[in-house]
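Trainee: Pasting the sequence and the predicted coordinates here, then a few questions.
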Amino acid sequence: MTFILYTFIALLTAIIAYKIFRYSTNGKIQATDKFVLVTGCDSGFGRLTALKLDQLGCYVFAGCLTQRGIDGLRKIATKRLHPFMLDITNAEDIARAVQIVTQTLPDDQGLWGIVNNAGVSGSGLIEWVPIERYKKVTEVNLFGSVAITTAFLPLVKKSRGRIVNIGSILGRISTAGCSAYSISKYGLMAFSDALRREMKYFGVTVHTVEPGYFRTNMICGGALERETLQLYNNLDDQTKKFYSEEYVNKLLEDIRIYVQQASSDLNLVAETVADALLSTRPDYHYLIGFESKLMALIALLPTSWSDYLFSQFFTIPLPAENNL
């Protein structure tokens, strides 16, 4: 026990010393000659990140899924920001994006950064979520990011630049009701680890940003409630009867509370992405928000401990007693 305690203290001291050293020696690289691609810029983290990088002086290629997203950025951004249509699951869109970026870059310059932000929600109980939904969430959140990265990797290698993947704390620990989303984010974390180790030999660094609970369009405006109701309404009669409308109403109430408690300061994520791209000593992993750091600690606990904590503090409603 004494050895374990001393080892823990030594590790904690080393971590604190490293953090002090990093922040005392950290600086910023010049942003005004850097070209960065950001996906999912219609709203939320992607939009704010694109605008933040534009504000800092970067040239930004902002991939949007809708014309409305493009028009919104054009109204408030400088000429350094170039919004264009990009569906990261569409091979033709990706090829066109590579052409746009290649033609815009100076002949002697590569792409400094990729920010893989585009993603979709994937909530719902495992018994409720059809396999097609699992495939769709993974296609966007994981394979879309893989496709973007591999397509633009030669340009990033040319500049010995950086890749920033927007993950989630749910890519470290999976909670009830989020299996599809967690699967996609676990996969993105695994991809990031492998990519980081492969790209080290080319001078390219890979960083993950792992937000906790933030009030993005994926969960706001009744989005989560609508998604939950749609899943329930598509169930067969027997499964509906097992859970009951009373159960669904309680679940919707819990979702509303969760959304209200989520942070509205999305700029924290944009600022973190900027640090990952422009810091002289960027971290490999960024945990954003108290709940993100807390969940990361819970993920390190023995399974029986973490399961107990989830059963006490991260609960979901139970079906009617007569069905248990």
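Mentor: Yes, it's here. Numbering: from 1, shown residues only.

Trainee: switch to C-alpha atoms for all contacts and neighbour counts from now on
Mentor: Will do.

Trainee: Just say helix, strand or coil for residue 164.
Mentor: Following DSSP: H, G, I helix; E, B strand; the rest coil, the label given to residue 164 is strand.

Trainee: for comparison:
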Amino acid sequence: MKVLQLDVTDDWQVRGAVKQVKQRLSEDKGLWAVVNNAGIAVCSEIEWCSVIQFQQLMDVNVIGVVRVTKAFLPLIRHSQGRIINVASLAGRFTFPTFSAYSMSKKACIAFSDGLRLEMAKFNVNVITVEPGLYRTPITSEDYLINLNRKSWAETPTEIKNDYGEEYFDAFLKNMSEHVRRARSNVSEVIDQMEEAVTSKYPYSRYVPYWVTYIRTSILTYLPTSLSDKVFKRYCVKADVSVKKQS
């Protein structure tokens, strides 16, 4: 194993990584797989999620995937290998407070779908792994609470007045409750990443944990009116009094 320091938002570092990988490849064996797993997350309502946060998520979760994939793609084509992009079920469904994150993961899936079709002529597999909510550093309760407190403090006063401190406190409590339900068995995701890399005939899409797979399959076929009712269950249970101009 050779570990490289790599910032997926930095062109120079990505080019350096490609150079080092090329130096270590033998003549008879090419690069078999690239797994794009770098990602960041924000769990925040849109009105106090800053534009900078939206941009950061897109830079890492989308442009980072594009940058690394394009850099290594010639090596993958030559070996008829595969690209594995770790997306999320948030890329298929948008939950309340996950709009920014879902945008980035939807874009990641769209990129993967297009690349899969284009790479078929080279016998290159492009695969997405789409986990639900798992207990990882980016879903740390303390991290998300601190991030939201900072965003809330920087939100214009008139917007905070419309929501109210009581609502924001209820939001933090609601978010914490959902994060605590995250699955701890991250090996379910790793196993499917491994299968995506090693299987002779991999699926185009992997959804870790069979119960989650069944639930998402059902949600896919629900009309919007019903799926909205399902997703609204994740909204904050609190009254908001919005001041209206006379």
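Mentor: Structure received. All values derive from a computational prediction rather than experimental measurement.

Trainee: Could I get the TM-score for this pair?
Mentor: Scored against TM-score structural alignment, normalised by the length of the second structure, the superposed chains reach a TM-score of 0.94; 243 aligned residues with a Cα RMSD of 1.6 Å.

Trainee: What segments of the stretch 101-250 of the first structure are strands?
Mentor: Along the stretch 101-250 of the first structure, the segments classed as strands by DSSP state E, counting those that start in this stretch run 113-116, 162-166, 205-211.

Trainee: With respect to residue 218 of the first structure, which of those lies nearest?
Mentor: Closest to residue 218 of the first structure of the strands of the stretch 101-250 of the first structure is strand 205-211 (Cα to Cα; 13.6 Å).

Trainee: distance from the closest one to the second structure after superposition?
Mentor: When the second structure is overlaid, strand 205-211 of the first structure sits 0.5 Å from its aligned residues on average, using mean Cα distance after the TM-score superposition for the first structure.

Trainee: Does that strand pack against any helices or strands, and if so which?
Mentor: Judged by 3 or more Cα pairs under 8 Å, 6 or more residues apart in numbering; DSSP states H and E, strand 205-211 of the first structure is in contact with strand 162-166, helix 179-199, helix 267-278, strand 285-288.

Trainee: Figure out which of the ones you listed is closest to residue 313 of the first structure.
Mentor: Of those, nearest to residue 313 of the first structure by Cα to Cα is helix 179-199, at 18.2 Å.

Trainee: mean distance, the closest one to its aligned residues in the second structure?
Mentor: Relative to the second structure, helix 179-199 of the first structure is 0.5 Å off (mean Cα distance after the TM-score superposition for the first structure).

Trainee: which residue in the first structure lines up with residue 27 of the second structure?
Mentor: Aligned by TM-score structural alignment, residue 27 of the second structure pairs with residue 107 of the first structure.

Trainee: and that match, how many residues sit next to it?
Mentor: Using other Cα atoms under 10 Å, residue 107 of the first structure has 8 neighbouring residues.

Trainee: for residue 150 of the second structure, same thing?
Mentor: With other Cα under 10 Å as criterion, residue 150 of the second structure counts 13.

Trainee: What's it aligned with over in the first structure?
Mentor: Checking with TM-score structural alignment, residue 150 of the second structure has residue 230 as its match.

Trainee: What separation is there between its match and residue 129 of the first structure?
Mentor: Counting by Cα to Cα, to the nearest Å, the gap from residue 230 of the first structure to residue 129 of the first structure is 10 Å.

Trainee: Also residue 46 of the first structure?
Mentor: Taking Cα to Cα, one finds residue 46 of the first structure at 27 Å from residue 129 of the first structure.

Trainee: give me the stretch of the second structure that stretch 68-77 of the first structure matches.
Mentor: Using TM-score structural alignment, stretch 68-77 of the first structure pairs with nothing in the second structure.

Trainee: hmm, I was thinking of stretch 135-149 of the first structure
Mentor: Counting by TM-score structural alignment, stretch 135-149 of the first structure corresponds to 55-69 in the second structure.

Trainee: List the buried residues in that stretch.
Mentor: For stretch 55-69 of the second structure, burial by neighbour count (16 or more other Cα atoms under 10 Å) applies to 56-69.

Trainee: my read is residue 214 of the second structure is in a helix, agree?
Mentor: Yes. Assessed with three-state DSSP, residue 214 of the second structure lies in a helix.

Trainee: could you check the distance from it over to residue 206 of the second structure?
Mentor: For residue 214 of the second structure, the distance to residue 206 of the second structure - Cα to Cα - is 12 Å.

Trainee: Around the equivalent of residue 209 of the first structure over in the second structure, how many other residues sit close by?
Mentor: Matched to the second structure by TM-score structural alignment, residue 209 of the first structure sits across from residue 129. Neighbours of residue 129 of the second structure under the rule other Cα under 10 Å: 26.

Trainee: residues in contact with residue 129 of the second structure?
Mentor: For residue 129 of the second structure, the contact set (Cα atoms under 8 Å, 6 or more residues apart in numbering) comprises 84-88, 189, 192-193, 205-208.

Trainee: try 10 Å this time
Mentor: By Cα atoms under 10 Å, 6 or more residues apart in numbering, the residues touching residue 129 of the second structure are 35-37, 84-89, 109, 189-190, 192-193, 196, 203-208.

Trainee: With residue 104 of the second structure instead?
Mentor: 39-41, 54-63, 87-88, 90-91, 110.

Trainee: Show me what it aligns to in the first structure.
Mentor: By TM-score structural alignment, residue 104 of the second structure lines up with residue 184.

Trainee: separation between its match and residue 280 of the first structure?
Mentor: Taking Cα to Cα, one finds residue 184 of the first structure at 30 Å from residue 280 of the first structure.
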